[in-house]
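Q: Following is a predicted model, sequence given first.
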Amino acid sequence: MKNFGFLAGALFVALFTSCDQDIDLTADWQNIPIVYGLLNEADSAHYIRVEKAFQDQNGNAFLAALEPDSLYYQDATVRLLNLTTGKQATLVKVDGAAEGYPRDPGDFAQLPNYLYKVHSNNFPLEGGDEIRFRLERGDNLPEVTADCVVLSEIQPQGLFAGSNLDFSEDDDITFRWRAGDEARIFDLTLVIHYDEKLAGNPDVQSYSLEWPMVKNVKRSGSSATIIAKIFGLEFYKFLEASIEARPDATRILTGMDLVITGGGEAVEQYISIALANTGITSSQEIPIYSNISEGRGIFTSIVRTTVPDLQLSAESDNYLKTSTVTADLNFQ
């Protein structure tokens, strides 16, 4: 269920732990739905966050935000409709905290952390399926809708379990993969696994580091093959910055997993707008992207592929052990 990189940062956090912090809590009262949903055909269950923006009638919206009755719809009905197959499912209201997704502390009530859930066996997804989100709020309010296309599987090129990665200290390393037309933007994360043993202690501790190698990679033109490059020395710099140099520690790199996460057009627009005003010519008012009718938020699809059990090439392994960048880490 969990993802990596920017797509797991802004979007995953929005889905499982947050509300729309850009809503003005002191504005005139309106019934504004806030919706976040990320569909992945590989997930065992699909979750959608549905909340509302509000104004407390007594004027203290910040106190009201701590009250679940003010934050959540009481009688909402949430459905997903597969426009490709015609199948429809009604989602069940669950407490995200009980599902392993607690809400971060902040301006909004932490418990309960309501989400709407459907198991994948009750609503199976396939790449290319067009899915419609439907929210009925009651009180004769308009139905809230949003559409997305389920992303197909990403296919790494030239890499498979057990492959060697060559992080040359003076050259780029290139990654290639193929993805369906609907996938528009990608993150690459390398999960690095190593064992550590301290002198005088027989116990071996295992650790994993997540290195966000490349973010926001966009496809070039209409090509189905996407290419990302990173300077090889960055691998060793990341390890140097992430692991404490200890003369009493010996370490062994046990393997690496390459995680490629892709997002569709809605994700691309969401990120582009979020980054639009970060330069010296940016305006004071940051625009907000939403593809939710009658409200705010994002309903979209993501896809994730993992290539496990990667190893370093002989040259890279030797550089890890002997270079001035990482020799003090005592990899054996």
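A: Yes, it's here.

Q: going forward, measure contacts between C-alpha atoms and count neighbours the same way
A: Will do.

Q: show me what contacts residue 214?
A: With contact taken as Cα atoms under 8 Å, 6 or more residues apart in numbering, residue 214 is in contact with 187-189, 228, 230.

Q: want to compare, so here's the second one:
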Amino acid sequence: MKTRALLFFCLSFIFLACDDEIDVFSDDPNLPVVYGVLNSKDSVHYVRITRTFRGEGNNLEYAKIPDSSYTQITNVKLEALSGSSVRATYTGNMVELAPKKEGDFFTEPNFAYEFQIPELDKYSEYRLSFDHAGNEVMAQATIPSKPSFVNVATFSVVNNDITTGNQPFYGNLIFDYNTASKGKLYLLSFVFRYTEFYQDGSSEEKELVMDLSEFPSQNISGGDKIRYRLNGLSFLSRLAALIKPDPNVKSRLVGNGTVILTSVAEELFIYQQATSGTGGVSQSNLNYTNVYIDNGETGLGIFEGASTIEATRDFSNFSVKAIIFSEQTAGLKFCTDRQSILSDNPSAACD
């Protein structure tokens, strides 16, 4: 009988918000399962440690019982490495996180091991170790150097004033960046912020995340110069597709935007390729892992590093007008509080 474990994986590295479920299989009903991504942008890091399980009857029903996945482990620690030397040691504290989304597996309790490391990128290698079922389990993460943006300017969706009757002259959101050492995959996304005002007088700040590109670098030494263009028409069309008209919304105040770039280390890239079945990786590699047991066996899951940088900018006045009045987004009730726009366009004010 094959045993079953659940891993949560998301390339956005938002550990508490992973939606994708990956089934991994093993003949051993008590293998350690590790999931952890150390990101240099964070000062608090979480590593989830569970185990495979096997039960009689319906495995999905069995999986809803917390004891089926959590197991007693001891001596959970992280060691910062410089070559073969240990430079610092951090002890993991078990904490309960917010419940996961409803699904086949239990949603709470949701335990993980917490490590507080304010300057993660001070060292580039970290070794996780813990005792499980009489054996020591280890995994090692590489922290890529931080990539860098080049001249992120004010976000310009259009380059002319569409409120004067002119046809829009669409611009490009241009993101230039330099790759960094030990980074294999580069994930680019854009966050659009706005505030919704409701008919009952309440309001809520919102964020809309657009995944833009995934670039696997052939040069993990870094130094490559990469450019990504998001056309203004495409940007407005995405807003129209992702934000739906709502009769409870009176207006939506246009906010700013943030471009986010994450550099992923090589083991995590390989793991993602293997578990997703993409990139020419065979199905036999579905259980790819860098989790090792001192008895010569392997565990399951992945423990690796990433580095994220962000740049926040305002939209140009022409762009704010386009978001409010363009053919694509005019029905979404966008508005502004910028006096430089309202002086000539009073209808752009929020109700």
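A: Everything's here; your move. Everything numeric in this text was worked out from a predicted model, so none of it was measured.

Q: where does the TM-score land?
A: Here the TM-score for the pair of chains, by TM-score structural alignment, normalised by the length of structure 1, is 0.77; 305 aligned residues with a Cα RMSD of 3.3 Å.

Q: thinking again about what came up before, nearest to residue 121 of structure 1, of the contacts of residue 214 of structure 1?
A: Within the contacts of residue 214 of structure 1, the smallest distance to residue 121 of structure 1 is 28.1 Å, found for residue 187 (Cα to Cα).

Q: On the three-state scheme, the closest one is what?
A: strand (DSSP: H, G, I helix; E, B strand; the rest coil).

Q: which residues touch residue 153 of structure 1?
A: Applying Cα under 8 Å, 6+ apart, one finds that residue 153 of structure 1 lies in contact with 127, 179-180, 303-305.

Q: Distance check, the aligned partner of residue 69 of structure 2 in structure 1 against residue 304 of structure 1.
A: Matched by TM-score structural alignment, residue 69 of structure 2 corresponds to residue 71 in structure 1. Separation of residue 71 of structure 1 from residue 304 of structure 1 (Cα to Cα, to the nearest Å) stands at 31 Å.

Q: Who has more neighbours out of these two?
A: Legend: neighbour count by other Cα atoms under 10 Å for residue 71 of structure 1 and residue 304, higher for residue 304 (24 against 20).

Q: Buried residues in stretch 4-15 of structure 2, which are they?
A: Judged by neighbour count (16 or more other Cα atoms under 10 Å), stretch 4-15 of structure 2 contains these buried residues: 4-9, 13, 15.

Q: end to end, how far does it reach?
A: 21 Å.

Q: hang on, residue 267 of structure 1 is in a helix, isn't it?
A: Yes. Under three-state DSSP, residue 267 of structure 1 sits within a helix.

Q: residue ranges for the strands of the stretch 1-150 of structure 1, please.
A: Residue ranges of the strands in the stretch 1-150 of structure 1, as given by DSSP state E, counting those that start in this stretch, are 32-39, 45-53, 77-82, 88-90, 92-95, 114-119, 130-136, 144-149.

Q: Of all those strands, which one comes closest to residue 24 of structure 1?
A: Nearest to residue 24 of structure 1, of all the strands of the stretch 1-150 of structure 1, is strand 45-53, at 8.3 Å by Cα to Cα.

Q: what angle sits between the closest one and strand 77-82?
A: Orientation check (axes from the mean of the first three to the mean of the last three Cα atoms, to 10 degrees): strand 45-53 of structure 1 against strand 77-82 gives 130 degrees.

Q: mean shift of strand 45-53 of structure 1 relative to structure 2?
A: Superposing on structure 2 places strand 45-53 of structure 1 at an average distance of 1.0 Å from its equivalents, by mean Cα distance after the TM-score superposition for structure 1.

Q: got the buried residues for that strand?
A: 45-53.

Q: Show me what it is packed against.
A: Helices and strands touching strand 45-53 of structure 1, by 3 or more Cα pairs under 8 Å, 6 or more residues apart in numbering; DSSP states H and E, are helix 12-17, strand 32-39, helix 68-71, strand 114-119.

Q: Map residue 320 of structure 1 onto structure 2.
A: With the correspondence set by TM-score structural alignment, residue 320 of structure 1 lines up against residue 323 in structure 2.
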